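A.B. asks: Structure of the sequence below:
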Amino acid sequence: MWRIASLVVLIILNFPSFADEVHFTGAYSADQLRGVRAGYRVTNLPVELPAWIGSPKLHVEAALNHWQDSNNTEDNITAFTISPILSWHIAGAQRPLFLEAGIGGSYFDKTQISNRRLSTQFQFEDRISLSWQYNRSSTARIALGYTHYSNADIKRPNNGLDFFWLSWALPF
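C.D. replies: All right, here's what the predicted structure looks like:
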């Protein structure tokens, strides 16, 4: 699990022009699954979204996720995800708080972990989080969020996966 995340981190840190921000995440589910996520986000997109949806900023985020069964560490699953993320500034000027949401796609290396059967390697990634710039002198943020993976009943069974997570993001 840590080897895969370490490889992604090394690639991202050696080629920072790919992204504006890196993030590192720890995740846990009620199904006794735990995992890590390492990824990057492109934030400087030349897109202006309409005011009627609150004028959020649009980002694109890609990541590598790896989870394992807490009761059987040899049972694990890995996924590559890419998602557009909408980010709304909801409070604070010097230490802002953001509401973020997105729906993207994921490709899993297999279709089962523990008692969760996903049926397809393609899954949608639905997520929502609160992200906070905790220090005025740094643009780094922490985020607390929830993510759901599901194939939207493309094929059954569609048990899906649900994770609560804590993330640290470091802009360049």
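A.B. asks: alpha carbons only for contacts and neighbour counts from here, please
C.D. replies: Will do.
A.B. asks: Can you list the neighbours in contact with whichever strand or helix holds residue 77?
C.D. replies: Per DSSP states H and E: residue 77 is located in strand 72-91. By CA atoms under 8 Å, 6 or more residues apart in numbering, the residues outside strand 72-91 that reach it are 54-69, 96-110, 112-114, 125.
A.B. asks: Any of the residues you listed buried? List them.
C.D. replies: Among the contacts of strand 72-91, the ones that count as buried by 16 or more other CA atoms under 10 Å are 56-69, 96-108, 110, 112-114, 125.
A.B. asks: Filter these down to the ones in strands?
C.D. replies: For the buried ones among the contacts of strand 72-91, membership in strands holds for 57-69, 97-108, 112-113, 125, with DSSP state E as the criterion.
A.B. asks: how about this one, so we can line them up?
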Amino acid sequence: MGLAWGEAASRWELDRGINKLHPDSWRFTLGKPQLYQWPLTDEWRIELDLEANLYHWDDPFRDRSISVISAVPLFKAITSSEDLDYYLGLGIGVAAMDSDIWMDRQLGSHLQFEDRVELGLRYYRHQFSLGLSHFSNADIADINHGVNVYQIGYSYFF
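C.D. replies: Below you'll find the predicted structure:
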């Protein structure tokens, strides 16, 4: 189970150099870590995690929020030192949004794909991460502005 907080900046904000006072997105994750493992060398291994995510993005343009659910298989290249695991995670999944408009972005479809890159470390049952998720409809619609979400996260494994 994990929580992440971050920013989902729009072009409008970036063009005007607006600095926010608080993060505008969060993610709640339920996942199955270490679904599969493949040893590469004595120091490196690949793990497959499967995640179900619920995102929440604030939308000050329309004075509402956007909800997103996604499922992402995340492949992690992992190396260990002492009691710490360091990893680079990469994944591509599918997402459903309750709106195809967010701030100044025309997303073109309620169906999106989530590409994720994540750097992190695990210490026993605790995981800390920095990540970037990109949401896009992969040109299945005429309009495809996409959204990038930068987040810092914490997970606890039961």
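A.B. asks: Overlay the chains and give the TM-score.
C.D. replies: TM-score for the superposed pair, counting by TM-score structural alignment, normalised by the length of structure 2: 0.82. Supporting figures: 145 aligned residues with a CA RMSD of 2.1 Å.
A.B. asks: quick one: the strand holding residue 77 of structure 1 to structure 2 mean distance?
C.D. replies: On the superposed models, the aligned residues of structure 2 are on average 1.7 Å from strand 72-91 of structure 1, with distances taken as mean CA distance after the TM-score superposition for structure 1.
A.B. asks: Measure how that strand sits relative to strand 57-69, angle-wise.
C.D. replies: 160 degrees (axes from the mean of the first three to the mean of the last three CA atoms, to 10 degrees).
A.B. asks: And strand 72-91 of structure 1, how far out from the chain middle?
C.D. replies: 2 Å (CA atoms, centre = their mean, to the nearest Å).
A.B. asks: Then stretch 127-144 of structure 2?
C.D. replies: Relative to the chain's own centre, stretch 127-144 of structure 2 is displaced by 8 Å; criterion: CA atoms, centre = their mean.
A.B. asks: Structure 1: matching residues for that stretch?
C.D. replies: Equivalent residues of stretch 127-144 of structure 2 are located at 141-158 in structure 1, counting by TM-score structural alignment.
A.B. asks: Check which residues of that stretch are buried.
C.D. replies: Under 16+ other CA under 10 Å, the buried positions of stretch 141-158 of structure 1 are 141, 142, 143, 144, 145, 146, 147, 148, 149, 150, 151, 158.
A.B. asks: ok, now stretch 106-124 of structure 2?
C.D. replies: Going by neighbour count (16+ other CA under 10 Å), the buried part of stretch 106-124 of structure 2 is 107-109, 111-122.
A.B. asks: Mind checking which of these are in strands?
C.D. replies: Of those, the ones assigned to strands by DSSP E are 111, 112, 113, 114, 115, 116, 117, 118, 119, 120, 121, 122.
A.B. asks: Which position in structure 1 pairs with the fifth one?
C.D. replies: By that I understand residue 115 of structure 2. In structure 1, the position corresponding to residue 115 of structure 2 is occupied by residue 126, as judged by TM-score structural alignment.
A.B. asks: thought that match was touching residue 102?
C.D. replies: Yes: taking contact to mean CA atoms under 8 Å, the distance of 5.9 Å between residue 126 of structure 1 and residue 102 places them in contact.
A.B. asks: Now check structure 2 for the residue matching residue 88 of structure 1.
C.D. replies: Alignment of residue 88 of structure 1 against structure 2 is given by TM-score structural alignment, with residue 77 as its counterpart.
A.B. asks: neighbours around that match, how many?
C.D. replies: For residue 77 of structure 2, the tally of surrounding residues (other CA atoms under 10 Å) stands at 21.
A.B. asks: residue in structure 1 matching residue 55 of structure 2?
C.D. replies: By TM-score structural alignment, residue 55 of structure 2 lines up with residue 65 in structure 1.
A.B. asks: Taking the centroid of structure 2, which residue is nearest it?
C.D. replies: residue 133 (4.1 Å; CA atoms, centre = their mean).
A.B. asks: thinking again about what came up before, the match of residue 55 of structure 2 and residue 132 of structure 1, how far apart?
C.D. replies: Between residue 65 of structure 1 and residue 132 of structure 1 the distance, using CA to CA, to the nearest Å, works out to 22 Å.
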